[in-house]
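Undergrad: generate a structure from the sequence data that follows.
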Amino acid sequence: MSVKRWCALLILLLLPQQIPAQGFAGLGTEAEGFAVPERGTQLEFPADHGAHPAYRIEWWYLTANMTGPDGTPYGLQWTLFRSALAPRDGDGWSAPQLWMGHAAVTSPHTHHVAERLARGGIGQAGVTADPFEAWIDDWQMAGPDFGQLRLTASGPDFAYDVELTAKGPIVRHGDEGFSVKSAAGQASYYYSQPFYDLAGTLSLPGGDVEVTGTAWLDRKWSSQPLAEDQSGWDWFSLSFQTGEKMMGFVLRGASDFTSGTWIGADGKASALPDDALKAEPLDWHEVAGRSVPVRWRVTVPERGLDATVTAINPDAWMDTSVPYWEGPVTIAGSHEGIGYLEMTGYGD
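TA: This is a model prediction of the structure:
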């Protein structure tokens, strides 16, 4: 067995068993000695672009809406997850950090997915803040800073190489980056760079495709961001033709919890409190033996939003170690636009 395959097997054996029920790394379990987000903490850049090993879980999560020369819409995903077995960092095989990478390219009729698994401390995966670099094997998101990045990844039947240029400010969600996830007070630190312009190349079975578009990068870290009764979430990142944007999520549980951020065209962020956002499933689709909602009515009355959000490809299932649905969407109604939808916890 190769070293790489042994690392993958080891990580799958060590990842907490709550994964099927609550997504990555047992998000509803106790913090058990890990650091916990505190309201009033000031996020600091570029330092917070890097890893936070005192916290149990963390991710660098980029999605993009793109168009090819013939007008075909495409979606792109690049994600690096960090999960800690203990609240510390270290070198070599004793390092308690586990890493997982997901990459995908979605079109109206195809969905290409790849996954990488790595153990921290041996150079196979990691993140540095300044200059910024996030990598797992030969997948990379890197640049002199968060404003200018190059993104690469590949799988058995696809690859991409794109450049990202930020055209607006970083956005802090919740209370200056302290994002509450339940009525009980579980929270994460959470900020985004939702203003990237994108240009580059997709390498697909039919040949290379030059694409242009926009991208949205999410950053989160925490140790217990879900309550015990929460089984999954529906997360929307929506970009409207007006230049405004909205991030919103529904955490499903005994009583659903919602939160979001309305982002002006100038980058000014306004927090949406619990219940300001409503998301109602309209159509369901069978994929990978699960029934998932792929068309939604999303409303925020105080902002005049009443829109239908529809998946470009209903079969955008991430058949990875931690399975979920992730894909590009269109927006129609009171607001027009494009965006991304992520859904976890369906049929687990």
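Undergrad: hey, let's count contacts and neighbours off CA atoms from now on
TA: Will do.
Undergrad: and the strands in the stretch 151-300 of the chain, which stretches?
TA: Taking DSSP state E, counting those that start in this stretch as the test, the strands found in the stretch 151-300 of the chain are 158-166, 171-172, 178-180, 187-204, 207-222, 232-240, 245-252, 257-263, 269-272, 278-287, 290-300.
Undergrad: just give the number of residues close to Thr63.
TA: 26 (other C-alpha atoms under 10 Å).
Undergrad: same deal with Lys278?
TA: 18.
Undergrad: mind listing what the closest residue to it other than its chain neighbours touches?
TA: Of all residues not flanking Lys278 in the chain, Thr299 sits nearest, at 5.2 Å (C-alpha to C-alpha, 6 or more residues apart in numbering). When contacts are counted by C-alpha atoms under 8 Å, 6 or more residues apart in numbering, Thr299 is found next to Leu277, Lys278, Ala279, Leu305, Asp306, Ala307.
Undergrad: now tabulate the residues you listed in TSV and tack on distance to Ile170.
TA: Shown next, in TSV, are the contacts of Thr299 (distance: C-alpha to C-alpha, whole Å):
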residue	distance to Ile170
Leu277	22
Lys278	25
Ala279	25
Leu305	23
Asp306	26
Ala307	25
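Undergrad: now the buried members of those residues.
TA: Leu277, Lys278, Ala279, Asp306, Ala307 (16 or more other C-alpha atoms under 10 Å).
Undergrad: wait, the third one sits on Arg295?
TA: In other words, Ala279. No. Between Ala279 and Arg295 there is no contact under C-alpha atoms under 8 Å: 10.1 Å.
Undergrad: can you map out the helices along this structure?
TA: If DSSP state H is used as the criterion, the helices of the chain fall at 3-14, 19-22.
Undergrad: one more, so I can put them side by side:
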Amino acid sequence: MSVRSIAIAFAVTTMASLCASQAAYQGFAGLGSAAEGFSVPQPGRPFRFPADHGPHTDFRIEWWYLTANLEAPDGTQYGAQWTLFRSALAPREATGWSSPQLWMGHAAVTTSEDHFVAERISRGGVGQAGVVAKPFSAWIDDWQMKGRTTPGADQLAELSLTATADEFGYDLRLSATGPLVPQGDNGYSLKSAKGQASYYYSQPFYAVSGSLSLPDGDIAVTGKAWLDREWSSQPLAEDQTGWDWFSLHLDTGEKLMGFRLRDEGEGFTSATWITADGRPTPLPAAALKIAPVRTAKVAGRQIPVSWNVRIPSRGFDVTTQPLNDQAWMSTSVPYWEGPIAFEGSVSGRGYLEMTGY
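TA: Just a heads-up that it's a prediction; the model follows:
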């Protein structure tokens, strides 16, 4: 998240109390608190690769977030998620148990009938979790996102992705067919009218092949994946309570990233239109219009699982449907995330994340 990932960055030492209330949601990892002592994003900073593929320990929160829309040879649809979050107690790094860096991993596989979820938590400085920019590697325990690029290519151009849990696992290969894409104003992504922001870029052009391991056996899959990279120190305003985030692969080859951060009014929206060859166009404020179409009872609450997504200036008007209404991430900070399909002015597939419900 993208914006989507911001609220899920975490503080392990206070996790139990933070999960107790909506007020905790705002305070989680400093989402609604001051960024005192940490660096804050500023407009005009160019990305520096491969260094920016690695951690930025002077910022409070950061993530490496991948979602994949997958298909078996018989046409059955699946979704997979792999995420590594970093959260800092202080704006520095150190070795051993004195490290202030905290890490959390989420992995999930979604089918039309089931949603499998696992979580890993680690303290930094002891080798259990971390990220190296070159050669690229991100890991927590035996979960790994590893670069396999050729010399001279971007470190994220070729990846292997693995995760295992009691009921599921996956082993995927990803090959980028397009460029990295900056979100917002050349990578400076506003999150509120009050100026909260993050640095944010994506790789939305992965072709995927590999296998899923499910209770009924292994399944060969192919598909498309989207990686989000984001870091910040104070990405939410004090009156923001959650968000709805979409990453869409259009059948035309174009891509769309869009989100709404909810508050007491109409909320704050942002969107980027990406051409099939990877040229991004940040859309004007409020260009994105989203409205719930259908709700479902999920984890004891009503959640909007089907949405109308419009960009009137581009004639874009689609309705999304989830592969599985019950794509609930029952993790330390719970949220909804799963694969979706959409139809209307154009069709395609993508992912939806919703927090704060």
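Undergrad: so after superposing, what's the score?
TA: TM-score for the superposed chains, counting by TM-score structural alignment, normalised by the length of the first structure: 0.94, backed by 336 aligned residues with a C-alpha RMSD of 1.2 Å.
Undergrad: residue in the first structure matching Arg60 of the second structure?
TA: With TM-score structural alignment as the criterion, Arg60 of the second structure lines up with Arg56 in the first structure.
Undergrad: contact partners for its match?
TA: Applying C-alpha under 8 Å, 6+ apart, one finds that Arg56 of the first structure lies in contact with 31, 34-35, 82-87, 221-224.
Undergrad: show me what contacts Glu210 of the first structure?
TA: Gly68, Pro69, Ala199, Gly200, Thr201, Leu202.
Undergrad: give me the nearest residue to it, chain neighbours excluded.
TA: Using C-alpha to C-alpha, 6+ apart, the closest residue to Glu210 of the first structure is Thr201 (4.6 Å).
Undergrad: same question, Tyr65 of the second structure
TA: Thr83 (4.4 Å).
Undergrad: count of neighbours near Pro179 of the second structure?
TA: Pro179 of the second structure: 16 neighbours (other C-alpha under 10 Å).
Undergrad: now do the one 4 residues further on
TA: Counted with other C-alpha under 10 Å, residues neighbouring Gln183 of the second structure total 29.
Undergrad: corresponding residue for it in the first structure?
TA: In the first structure, Gln183 of the second structure lands on His173 (TM-score structural alignment).
Undergrad: gap between that match and Gly185 of the first structure?
TA: In this view, His173 of the first structure and Gly185 of the first structure are 15 Å apart by C-alpha to C-alpha, to the nearest Å.
Undergrad: who's in contact with the counterpart of Leu282 of the first structure in the second structure?
TA: Leu282 of the first structure maps onto Val293 in the second structure, with residues paired by TM-score structural alignment. Contacts for Val293 of the second structure (C-alpha under 8 Å, 6+ apart) come out as Pro304, Val305, Ser306, Trp307, Asn308, Thr319.
Undergrad: what residues are up against Leu156 of the second structure?
TA: Going by C-alpha under 8 Å, 6+ apart, the list of residues near Leu156 of the second structure reads His53, Phe136, Gly147, Thr149, Ala176.
Undergrad: would you write a ChimeraX line that selects the buried entries of these?
TA: To isolate the buried ones among the contacts of Leu156 of the second structure in ChimeraX, judged by 16+ other C-alpha under 10 Å, type:
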select :53,136,147,149,176
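Undergrad: narrow the contacts of Leu156 of the second structure to those in strands?
TA: Among the contacts of Leu156 of the second structure, the ones falling in strands (DSSP state E) are Gly147, Ala176.
Undergrad: any figure for the gap between the closest residue to Thr295 of the second structure other than its chain neighbours and Leu261 of the second structure?
TA: Among residues not flanking Thr295 of the second structure along the chain, Pro304 sits closest, at 4.0 Å (C-alpha to C-alpha, 6+ apart). Taking C-alpha to C-alpha as the measure, Pro304 of the second structure falls 15 Å from Leu261 of the second structure.
Undergrad: more crowded one of those two?
TA: Using other C-alpha under 10 Å as the criterion, Pro304 of the second structure and Leu261 rank with Leu261 on top: 25 against 19.
Undergrad: what do we get in the second structure for the residue nearest to Lys278 of the first structure?
TA: Counting by TM-score structural alignment, the partner of Thr299 of the first structure is Arg310.
Undergrad: same thing with Ala35 of the first structure?
TA: Match for Ala35 of the first structure (TM-score structural alignment): Ser39.
Undergrad: kindly report the same for Trp262 of the first structure.
TA: Using TM-score structural alignment, Trp262 of the first structure pairs with Trp273 in the second structure.
Undergrad: next up, the contacts around that match.
TA: Listed by C-alpha under 8 Å, 6+ apart, the contact partners of Trp273 of the second structure are Glu254, Lys255, Leu256, Met257, Pro280, Thr281, Pro282, Leu283.
Undergrad: go again with 6 Å.
TA: Contact analysis of Trp273 of the second structure by C-alpha atoms under 6 Å, 6 or more residues apart in numbering lists Leu256, Pro280, Thr281.
Undergrad: repeat that for Pro280 of the second structure.
TA: Counting by C-alpha under 6 Å, 6+ apart, Pro280 of the second structure has contacts Trp273, Ile274.
Undergrad: alignment lookup: Gly105 of the second structure to the first structure.
TA: Correspondence of Gly105 of the second structure to the first structure, assessed by TM-score structural alignment: Gly101.
Undergrad: count the neighbours of that match for me.
TA: Neighbour count for Gly101 of the first structure, taken as other C-alpha under 10 Å: 24.
Undergrad: how many residues are close by the nearest residue to Arg297 of the first structure once chain neighbours are set aside?
TA: Excluding its sequence neighbours, the residue lying closest to Arg297 of the first structure (C-alpha to C-alpha, 6+ apart) is Thr308, at 4.6 Å. For Thr308 of the first structure, the count of nearby residues is 22 (other C-alpha under 10 Å).
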